[in-house]
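Engineer: This is the structure alone, sequence omitted:
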């Protein structure tokens, strides 16, 4: 049985340094598929999700990524923030949330109005040529990809890659450092819609616990830190409907 939403509200009210760690599960309400859920990318038979975000494969055949990412990444202009994004932005404005640390690349936290967003896996807002470094805007890339094209650099013909972290790449060092500092200083971390299976992001709640902070975990499936959490739930909408009363 999930813990009481009222208890979660109390925990957030009493926290002085609350941060949120968000995963793909919070964006399914906005029509964006997660990875490991019932309708996730790993369940689809037409996509090899490991290949999709594999850097070595991308360098060999960027068309595979662009062909499949068209349907969930290059249509973000049509996606809107949901209740979870909106409440987190409001919590920040109220001074109740220090930062959002996100594993997501869907830009919805910023679209909702959150200001301190640490994007662990980068952002598709920026694309750049891997040969000459020329930068391209997301809007131009989205038009090209939605038209069925694989974009190549207009300057040198090189491969254009979004500034998101593929398997085989390190996380942005400055962003990870900021996230680790926020996790260490947090007296409450909200883990939202993350299965906590991808490191080093999954280590951040461990940092919070090790430094004396509390965890509240809201995820549809179990995580390895459920026993360490002081509050555990599976229904994001129920929890964040309660947090609207803050």
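Structural biologist: Cool, the structure landed. Computed from a predicted model, the values in this text were never measured in an experiment.

Engineer: from here on, contacts and neighbour counts on C-alpha atoms
Structural biologist: Noted.

Engineer: I figured residue 116 was touching residue 98, is that so?
Structural biologist: Yes. Between residue 116 and residue 98 there is a contact at 7.4 Å, judged by C-alpha atoms under 8 Å.

Engineer: Compare neighbour counts for the two and give me the winner.
Structural biologist: The residue with more neighbours, out of residue 116 and residue 98, is residue 98; 20 against 15, by other C-alpha atoms under 10 Å.

Engineer: Which residues are in contact with that one?
Structural biologist: Applying C-alpha atoms under 8 Å, 6 or more residues apart in numbering, we find residue 98 in contact with 17, 18, 19, 92, 116.

Engineer: pretty sure residue 190 contacts residue 23?
Structural biologist: No. Counting by C-alpha under 8 Å, residue 23 is not a contact partner of residue 190; they are 11.0 Å apart.

Engineer: circling back: out of the contacts of residue 98, which end up buried?
Structural biologist: Neighbour counting with 16 or more other C-alpha atoms under 10 Å marks 17, 18, 19, 92 as buried within those.

Engineer: Now distance to residue 102 and secondary structure too, for those residues, in a markdown table please.
Structural biologist: Putting these into a markdown table (distance: C-alpha to C-alpha, whole Å; DSSP: H, G, I helix; E, B strand; the rest coil) gives the following:
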| residue | distance to residue 102 | secondary structure |
| --- | --- | --- |
| 17 | 17 | coil |
| 18 | 14 | strand |
| 19 | 11 | strand |
| 92 | 15 | helix |
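
Engineer: any idea how far the most centrally placed residue in the chain is from residue 125?
Structural biologist: In the chain, the centroid-proximal residue (C-alpha atoms, centre = their mean) is residue 104; its distance is 1.8 Å. Distance, residue 104 to residue 125, by C-alpha to C-alpha, to the nearest Å: 13 Å.

Engineer: In contact with residue 129, which residues?
Structural biologist: 135, 152, 153, 158, 159, 160, 161.

Engineer: One more pass at 6 Å, please.
Structural biologist: 153, 158, 159, 160 (C-alpha atoms under 6 Å, 6 or more residues apart in numbering).

Engineer: Below is structure B, check it against A:
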């Protein structure tokens, strides 16, 4: 496969690498994406309608219960071979920055050191009033479709909200700045399992290409990022990435 060989050669000689991951990365582990239809007792709700500041203001128990249920799902799944391959890239190319649109902790559990979470994290709740970080409570595994009252902030008494970026909210400025900076400095950017439709995160590979990086896309389907990708590897992360790592750094 010439594309795999070319991608491996570019990766092996890169001094700096950015790994940019989207929902398709974690979907292989069983984490549902926002484009998946809700099932079971949540089927009567629209995921995108629950993921807004207004939804939390209108019914915090409903939104908190849904996010805690999602967090309990994440806690029960495991990193896949794609997550492990990303950690292997970090081991072999120490100047690697992982940037993810995902709000799970699967990169961390696979061994990635400090991924940049552009859309926040399900494991970083904070006060809706004063923004003070709040501890992650032990999962109570709420029943599917059930409301759950959010805890209160120990400082101001405000409601604790999920630590994710909701529709209509700006990305965290420090995370976005760090991601853009990494994109301007890298030799290779791997974009994995992202649709290229969610902005401004989708601009990260575009920035890298503009600054001369080789953009390598890993995705089963064509995406708008085909226009900036120098190499497109068609397949899932768990299939393509281990093969890419083995080709870039063959074991003796």
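Structural biologist: Received it, and whenever you're ready, just let me know what you need. Source: prediction; values computed, not measured.

Engineer: Translate residue 100 of structure 1 into the numbering of structure 2.
Structural biologist: Under the alignment (TM-score structural alignment), residue 100 of structure 1 pairs with residue 98 in structure 2.

Engineer: residues near the residue nearest to residue 116 of structure 1 when sequence neighbours are not counted, how many?
Structural biologist: Of all residues not flanking residue 116 of structure 1 in the chain, residue 99 sits nearest, at 5.1 Å (C-alpha to C-alpha, 6 or more residues apart in numbering). By other C-alpha under 10 Å, the residues close to residue 99 of structure 1 number 26.

Engineer: So residue 99 of structure 1 sits against residue 19, correct?
Structural biologist: Yes. Taking contacts as C-alpha atoms under 6 Å, residue 99 of structure 1 lies within contact range of residue 19: 5.2 Å.

Engineer: So which residues of structure 1 form strands?
Structural biologist: For structure 1, the strands defined by DSSP state E cover 18-22, 99-102, 117-119, 122-129, 135-137, 160-164, 188-192, 214-218, 231-233.

Engineer: Rebuild those strands as a markdown table, extending it with distance to residue 63 of structure 1.
Structural biologist: Converted to a markdown table, the strands of structure 1 look like this (distance: least, C-alpha to C-alpha, whole Å):
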| stretch | distance to residue 63 of structure 1 |
| --- | --- |
| strand 18-22 | 29 |
| strand 99-102 | 27 |
| strand 117-119 | 25 |
| strand 122-129 | 15 |
| strand 135-137 | 17 |
| strand 160-164 | 11 |
| strand 188-192 | 32 |
| strand 214-218 | 36 |
| strand 231-233 | 40 |
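
Engineer: Of all those, which one comes closest to residue 111 of structure 1?
Structural biologist: strand 117-119 (11.0 Å; C-alpha to C-alpha).

Engineer: now the closest one: which residue numbers in structure 2?
Structural biologist: Using TM-score structural alignment, strand 117-119 of structure 1 pairs with 115-117 in structure 2.

Engineer: Which parts of that stretch count as buried, going by neighbours?
Structural biologist: 115, 116, 117.

Engineer: out of these, who's nearest residue 138 of structure 2?
Structural biologist: Distances from residue 138 of structure 2 to these, taken by C-alpha to C-alpha, are shortest for residue 117, at 21.8 Å.

Engineer: Could you identify the residue of structure 2 that aligns with residue 138 of structure 1?
Structural biologist: Checking TM-score structural alignment: residue 138 of structure 1 goes with residue 136.

Engineer: how many other residues sit next to its match?
Structural biologist: Residue 136 of structure 2 has 12 nearby residues by other C-alpha under 10 Å.

Engineer: Measure the mean distance from the longest helix along structure 1 to structure 2 post-superposition.
Structural biologist: Counting by DSSP state H, the longest helix found in structure 1 is helix 173-185. By mean C-alpha distance after the TM-score superposition for structure 1, the fitted helix 173-185 of structure 1 averages 0.6 Å away from its aligned residues in structure 2.

Engineer: which bit of structure 2 covers that helix?
Structural biologist: Using TM-score structural alignment, helix 173-185 of structure 1 pairs with 173-185 in structure 2.

Engineer: Other residues contacting that stretch?
Structural biologist: Contacts of stretch 173-185 of structure 2 (C-alpha under 6 Å, 6+ apart): 118, 208, 211.

Engineer: In contact with the second one, which residues?
Structural biologist: With contacts defined as C-alpha under 6 Å, 6+ apart, the neighbours of residue 208 of structure 2 are 183, 184.

Engineer: 7 Å - rerun?
Structural biologist: 183, 184, 189 (C-alpha atoms under 7 Å, 6 or more residues apart in numbering).

Engineer: Skip the chain neighbours and tell me the closest residue to residue 25 of structure 2.
Structural biologist: What sits nearest to residue 25 of structure 2 in space, not counting adjacent residues and going by C-alpha to C-alpha, 6+ apart, is residue 193, at 5.1 Å.

Engineer: Let me know the closest of the contacts of stretch 173-185 of structure 2 to residue 241 of structure 2.
Structural biologist: Closest to residue 241 of structure 2, out of all of these and judged by C-alpha to C-alpha, is residue 208, at 19.9 Å.
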